[in-house]
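*Asks:* Quick one: sequence and predicted model below, then my questions.
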Amino acid sequence: MLTIGEVLTALAVFLFVTQFLKLQRLRRRLPPGPIPFPVFGTVIQLNFQFNRDLLMKLAKVHGNIFTLWFGWAPVIILNGYQAVKDGMTMHPEDVSGRLVSPFFRAMAKGKGIMLATGHTWKQQRRFALRTLRTLGLGKRGLEHRVQEEARYLVDFFASVKGKPLDPSFPLVHSVSNVICAVVFGHRFSRDDETFHEVIRAMERLFKFGGSFFHHLYEIFPWLMCRLPGPHKKVLSCYDVLSSFTRREISMHTERGTPDEPQDFIDFYLDHIEKSKDEPRSTYNEDNMVYSINDLFLGGSETTSTTLNWGLLYMVANPDIQEKVQMELDAVLGRSQLICYEDRRELPYTNAVVHEIQRFSNIISVGMPRVCVRNTILLGFPLKKGTIVFPNIASSLYDPEQWEAPRQFNPGHFLDKDGNFVSQQAFLPFSIGHRVCLGEHLARTELFIFFANLLRAFTFQLPEGATKINTEPMQGGTLQPHPYRICAIPR
């Protein structure tokens, strides 16, 4: 006679085999990929990792469109420039949904822009884009804000008088102040402790992304939301940012909306009033808070991290740094105000800025999309709700598109005569309906900040230091390891 233990074991094996066979039937209709198992999907074979290099390695085995499984959920991976471009642009509306995963749902509650989907996303994105354009996005008005912050940054570096410093905080402070001026109507001083706290909270948020505990939360949300750990601290960091934003909104509300709105909050408060009788309106204070958080996070971390990499690459490649400085001196001199339009007369500097973006490749994989309706993706039928991951990093490292993808080489953006050349596989801002709405601002900031710093200083390692670590640290964005450099006035 069988014991209770033997019966339970036999039942567990039967259920496992049944579910395993069911998974195999489901995967036949999808792109190829590793064999999934019940409960875990393919995460065991992936060693609980999910990063760009692993995905590029899997593409060599399974092809540039393949399937991974997170539990019972299939995730379609697009790898390489052609697959990413075709997958995101052939039926862009079909793959315009955003995966609101358990952790990001706990954080942003499906509100705002970046982590919203459907009607909310469309309304909030449309309003944000229209308002940013009104406030000067793509015009000289907003460029003036960038030039002003670049001047503050140069002054700060000059005040250090060539002594070793960690450039990460000055960079993120200056870049953040550009979006603050647009959204809040004012900048924050370097001594503002509240603003320091917000920047520290933002940095913790990005460092948590892609970590082991982040993956655990996405796989076992019902368990992790009940347990203490770093995920709880990170969610409280997002609350710090939200409280900061609500405080700014309260200050605007108390003073009243001016006749001529001056900043993003003014425009949003005015729009809440105008749309209050619209039955499907998503314009309310919560969506305003989360939209502003998205603008702050998206408009600060990625640009400052790219500049952080840029200074490190200049230290590692002093010959390239010198060529940039020679071009800047020859074309602009030492006093002329640097404009974004100057990039047309500075092809080498422009190429270096683009190569910094390409080579640093700071987005580990890319943001996931969701099919909003049944569709065909590169020949495979996908059901509504299917998750699609465009591996943007693989486009920036695609060996079929770049001469030396794993080397820092500004020549990737120059022709034989030294003229700047745009490259189709250069997709750091993504592609399709979810392309970054702050792309123009980010491009302007990168060029103006970088050109101002290189014209004013030569960057080098502190005396006695010889090692330069250019390997990234894993996180929501790929950061350089902390380093110190000397900004030597020219």
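*Replies:* Right, received. Where do you want to start? Numbering: from 1, shown residues only.

*Asks:* okay, CA-based contacts and neighbour counts for the rest of this
*Replies:* OK.

*Asks:* Output the longest helix belonging to this structure.
*Replies:* Ranked by residue count, the top helix of the chain under DSSP state H comes out as helix 230-255.

*Asks:* Check which residues of that helix are buried.
*Replies:* 231, 234-235, 237-242, 244-246, 248-249, 252 (16 or more other Cα atoms under 10 Å).

*Asks:* Out of those residues, the closest to Thr194 would be?
*Replies:* Checking the buried residues of helix 230-255 against Thr194 by Cα to Cα gives Phe244 as the nearest, at 8.2 Å.

*Asks:* what about versus this one:
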Amino acid sequence: MDSMSTAILLLLLALIYLFLTISSKGKGQLPPGPRPLPFLGNLLQLRSQDMLTSLTKLSKKYGSVYTVYLGPRRVVVLSGYQAVKEALVDQGEEFSGRGDYPVFLNFTKGNGIAFSNGDRWKVLRRFSVQILRNFGMGKRSIEERILEESNFLLAELRKTEGEPFDPTFVLSRSVSNIICSVIFGSRFDYEDERLLNIIHLINENFQIMSSPWGELYNIFPSLLDWLPGPHRCLFQNFGRMKDLIARSVRDHQATLDPESPRDFIDCFLTKIAQEKQDPLSHFHMDTLLMTTHNLIFGGTETVGTTLRHAFLVLLKYPKVQARVQEEIDRVVGRERLPALEDRPAMPYTDAVIHEVQRFADVIPMSLPHRVIRDTAFRGFLLPKGTDIITLLNTVHYDPSQFLTPQEFNPEHFLDASQSFKKSPAFMPFSAGRRLCLGESLARMELFLYFTAILQNFSLQPLGAPEDIDLTPISSGLGNLPRPFQLRLRAR
């Protein structure tokens, strides 16, 4: 490179840096943070292979509210229970926007229920919540569907006959069938090609998005669009999933009866037809495809991953497993499956499930939020459109809220009399306006699956319990448990 080219390059870098510096001022009084470099932002202070740890360390230096640059993109990071609660709960409306998440944005283009904003998001959320509630409270309640699916799952688990196996796939198939029955109108046989494809596509994408490649794409999407890597597979999988949903939608269109909707897709197609002449309608075919994808993805991966974390914890702590089983036997017995009405009489089991969710911290940084207007927050002024990262990990591991945050300890959710105790710092489904709309369904699934399995089986490790490693293998979008196998002994 000659001296003239070098000078031009340096001048361009200086202009970029000047632009970043100026843009960080004059648009509000932003929280302090590490000084960014041109284009790279704070990449030198962050590790894409462990973004969560990097951001958590920066919070110890800059406080519970600070500014960081993910490449050229500026975000404000919130750390600890108080800061996150003040934003998402106390100022929930101001922080109700959805921030950029390039891995998903590349696919959704801001459409669908999880990644839309403004009126579209409000309309889609209100509609989806109502439809899901209707199907959950209909002739076959959601609880009945879960109990039915639990029997299919137990039958599959019995087939292992005490031999070592990896529970990932069988759990995913069963959990996915619950949301699929609401979306598509019926459950799938466990060997159905459509269900197997859904599980494969979702599991693979969740792993990629939770890897360093997923984090790198979120920082430099324009650059990585030109480079090879696993992110290419990510977008191919998104496309295949969209095609799979589209085929089902076409089947629904051919047999649709607006007066007798069978499932979520029927209800959405009917709404599209009703508002066909409205130029301002938010109900279109692409919105249906994206919303359906969001619901299936959210309703499959997080519950299945949480149950795998729970298995691993019980393998490591057999005394916890034994106490849960004693409570199940005492309250429910062996003649029927546990039901939701049993939960109030099972405080220890409830505490264990909550502690698994806290300790596993499956979505440790949540999805990014965005302030929808200029917002005063803790002495700073966050300009409209500022993206917000809420470190839910620092909420779940906040020593001011949990006595031994680094340890798995069900006592975090039990009071002195061993009754179940809620914690305001329990936020596995986020909080505020963007609270996961599938929270109630996920809580039901976790309790009913967890108790049905432990009622019928004892979980046995292949090695010594003390050698089991509970630290996750990824800390990007999701905390994934380390791969493991176990044996099931019929009780």
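*Replies:* Yes, it's here. Quantities reported herein were computed from a predicted structural model and do not represent experimental measurements.

*Asks:* What span of structure 2 is the longest helix of structure 1 aligned with?
*Replies:* Using TM-score structural alignment, the residues of structure 2 aligned to helix 230-255 of structure 1 are 230-255.

*Asks:* Check the offset of that stretch from the chain's centre.
*Replies:* Centroid displacement of stretch 230-255 of structure 2 relative to its chain, using Cα atoms, centre = their mean, to the nearest Å, is 21 Å.

*Asks:* quick one, what contacts Phe459 of structure 1?
*Replies:* Leu311, Met314, Val315, Ile485, Cys486, Ala487, Ile488 (Cα atoms under 8 Å, 6 or more residues apart in numbering).

*Asks:* what about it, helix or strand, and which?
*Replies:* Secondary structure assignment for Phe459 of structure 1, by DSSP states H and E: strand 457-460.

*Asks:* what about the residue nearest to Gln406 of structure 2 when sequence neighbours are not counted, how many neighbours?
*Replies:* If the residues on either side of it in the chain are set aside, Gln406 of structure 2 comes closest to Tyr397, at 6.7 Å by Cα to Cα, 6 or more residues apart in numbering. By the criterion of other Cα atoms under 10 Å, Tyr397 of structure 2 has 22 neighbours.

*Asks:* by contact count, what packs against the helix or strand containing Glu149 of structure 2?
*Replies:* If you go by DSSP H and E, Glu149 of structure 2 is part of helix 142-158. If you count contacts as 3 or more Cα pairs under 8 Å, 6 or more residues apart in numbering; DSSP states H and E, helix 142-158 of structure 2 packs onto helix 118-136, helix 168-184, helix 439-456.

*Asks:* what's the average distance of it to structure 1?
*Replies:* Compared with structure 1 after the fit, helix 142-158 of structure 2 shows a mean deviation of 0.9 Å (mean Cα distance after the TM-score superposition for structure 1).

*Asks:* Quick check: buried residues in that helix?
*Replies:* Using 16+ other Cα under 10 Å as the test for burial, helix 142-158 of structure 2 gives Ile142, Glu143, Arg145, Ile146, Leu147, Glu149, Ser150, Asn151, Leu153, Leu154, Leu157.

*Asks:* next structured bit after the longest helix of structure 1?
*Replies:* Once the chain leaves helix 230-255 of structure 1, the next helix or strand it forms, by DSSP H and E, is helix 264-274.

*Asks:* Show where that next one falls in structure 2, residue numbers please.
*Replies:* The aligned range for helix 264-274 of structure 1 is 264-274, by TM-score structural alignment.

*Asks:* contacts for the helix holding Glu149 of structure 2?
*Replies:* For helix 142-158 of structure 2, the external contacting residues (Cα under 8 Å, 6+ apart) are 135-136, 170-171, 174, 177-178, 337, 340, 441, 444-445, 448-449, 452-453, 456, 488, 490.

*Asks:* In what element of secondary structure is Tyr69 of structure 2 found?
*Replies:* Assessed by DSSP H and E, Tyr69 of structure 2 sits inside strand 65-70.

*Asks:* what's that strand packed up against?
*Replies:* By 3+ Cα pairs under 8 Å, 6+ apart, strand 65-70 of structure 2 packs against strand 73-79.

*Asks:* Good, we can wrap up now.
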